[in-house]
Each structure stands twice: as C-alpha cells, then as structure tokens.
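S.K.: here is a sequence together with a model predicted from it:
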Amino acid sequence: MEIRKLDLNASAAPQIFPEEMEAVRAAGFRTVVNNRPDGEEPGQPAGEEIERAARDAGLAYHFVPVGRDPLTAAQLDEMADALAGNGPALLFCRSGTRSTTLWAFAEARRGRDISELVSLAAQAGYDLAPLEPALRQVAG
C-alpha cells in the first residue's frame, strides 16, 4: 500500500483492498474515503466490500466517486464532510490523483491557501499546478 501524506488530516493512495483495512487503521487513519466509481476497471473491489471491511476495522467510510465529469458542488461538500470527520483520512482512487484533486478543491472552497495546497500536493507527488486557476475560482 502506497500512502502519500497530503497534510495532517489527509493522505492519498492508489486502490486499496478490503484485506488492507487493519493496516490502514494501524497506520493511524480513522476514515477511508473511496473516490473510485464502482466498475471502473476489471478486478476492482466493489465499494460495498471496501466499506464492510473498513467498518469491520472500526473505520468511518465515505463514498465520493469521481469519474470523468467535472467536479460538482455536491462532491466538494461530501469530501469536506468526510475530511471533517473523526481523524486522519485515507483517500483513494485508481492512482491517488483524483483523490488529491478533490481534496484540494474541497480545501480551497473552505478558504485554504491555494499555493499551499498546490505545494502540499507536489510534495506528495501530485502536480496540481495546471489546476491552480480553477482552484482560485472555487475559492472565490
């Protein structure tokens, strides 16, 4: 499991699997946020399998799928709610990029500094610089 820390409250990862939930909890996470739509790729575990394993491990679980369509206000609200939960959150999708992007937009919408978000994402290995104008627009 490849986990990349975004900030004190969120980290991103590529696809995680039900059998990894105990390790997720042991790593200090309290919340799992699934940003991957079901059925995106053959062999991908279903969200309900991951949810069951997360809850069995004592983790909160949120399903905020992000596909190819532009992000919506509802997705940003759902991500913000998930991040406001009970402790550090592990966000995942196929590669971690969509999760990082959704995290940045949700944080920008809450008023967080855009340059800081882009920098934190870059430190984690995700290039959000091309999205900086859109992030600034969401921040208003």
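M.R.: Perfect, I can see it now. A quick note: this is a predicted structure, and the numbers were derived from the prediction, not measured.

S.K.: hey, let's count contacts and neighbours off CA atoms from now on
M.R.: Will do.

S.K.: number of residues surrounding E132?
M.R.: 16 (other CA atoms under 10 Å).

S.K.: run a quick check on it versus L117, I expect a contact.
M.R.: No. Counting by CA atoms under 8 Å, E132 stays clear of L117, with 9.2 Å between them.

S.K.: take this one as well and set it beside the first:
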Amino acid sequence: MNITQLSPTFKVSPQITVDDVTEAKEQGIAVIVCNRPDGESDDQIPAADIRRACESAGIKFVELPMNGPNYSPEQVSTLKSLIDDGSNILAYCRTGNRSSILYNATQGSN
C-alpha cells in the first residue's frame, strides 16, 4: 500500500485491494473509508469486496463516494464524526486526492 499520513490518526491511499485490508489491520487501522464511486474503471475493486474484507477483519467500512473534488456537507460531517471518535482511519480513492480533499474540508468545520 502507498499510504500518506495526514494526521496521527488519518491516512490516505490510492485504491486498495482485498489483501491490503489485512495489512491495514496489522497497522492498527480501525476504519476504512471509500471515497471512490464504483465503476470508475474496469480494473477497480468494487467497494462491496473491500467491505466484505473489512467485515472479516473487524474493520469498520464507510462509503463516502465523491465525484471529482466535489463533496457534500453530509460527507464532511460524517468524516468529521469518524475523526472525532479518535479511531485510526484509512481513506482511499483512485489516487488518494479526493480522500485528502475531504479530510481537509473536515479541518475547517466545527
């Protein structure tokens, strides 16, 4: 996995695989957030596959798909709540950029 740490408890990554979920668990990740809508590319791993791997590993899985850099107030609120819970979070999309954008949006909200 190619992970970028944005805070002590928040990391972002490009698209992950089912096998990456086990590695994330070993690294102490408690929540995986998918910011990538299904169907962006033919080689994309469906969110349902990642969800099943997370359930098997005991990791919470949350889907907050973003179209490009656009996000909703609800997505910001949901992610901020997850961050405020203090769990170690890994968010992913195609490149990690959308996940970073959404994380940055949470930093200005109350």
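M.R.: The structure has been received and is ready for your questions. Computed from a predicted structure; not experimentally measured.

S.K.: report the TM-score for the pair.
M.R.: With the length set by TM-score structural alignment, normalised by the length of structure 2, the two chains reach a TM-score of 0.92; 110 aligned residues with a CA RMSD of 1.4 Å.

S.K.: stretch 99-106 of structure 2 vs structure 1, mean deviation?
M.R.: Following superposition, stretch 99-106 of structure 2 is found to deviate from structure 1 by 0.5 Å on average (mean CA distance after the TM-score superposition for structure 1).

S.K.: that stretch: which residues count as buried?
M.R.: S99, S100, L102, Y103, A105, T106 (16 or more other CA atoms under 10 Å).

S.K.: and stretch 26-36 of structure 2, by the same measure?
M.R.: Buried residues in stretch 26-36 of structure 2 (16+ other CA under 10 Å): I29, A30, V31, I32, V33, C34, N35, R36.

S.K.: how far off centre is it?
M.R.: 5 Å (CA atoms, centre = their mean, to the nearest Å).

S.K.: from the buried residues of stretch 26-36 of structure 2, which land in strands?
M.R.: Among the buried residues of stretch 26-36 of structure 2, DSSP state E puts V31, I32, V33, C34 in strands.

S.K.: where along structure 2 do the helices fall?
M.R.: Along structure 2, the segments classed as helices by DSSP state H run 18-26, 47-57, 73-84, 97-106.

S.K.: so which of these gets nearest Q5 of structure 2?
M.R.: Nearest of the helices of structure 2 to Q5 of structure 2, taken as CA to CA: helix 97-106 at 9.8 Å.

S.K.: identify the residue spatially nearest to I50 of structure 1, adjacent ones excluded.
M.R.: P18 (4.8 Å; CA to CA, 6 or more residues apart in numbering).

S.K.: count the neighbours of the one you found for me.
M.R.: 18.

S.K.: do V62 of structure 2 as well
M.R.: 18.

S.K.: contacting residues for it?
M.R.: Each residue near V62 of structure 2 by CA atoms under 8 Å, 6 or more residues apart in numbering is listed here: V31, I32, V33, C34.
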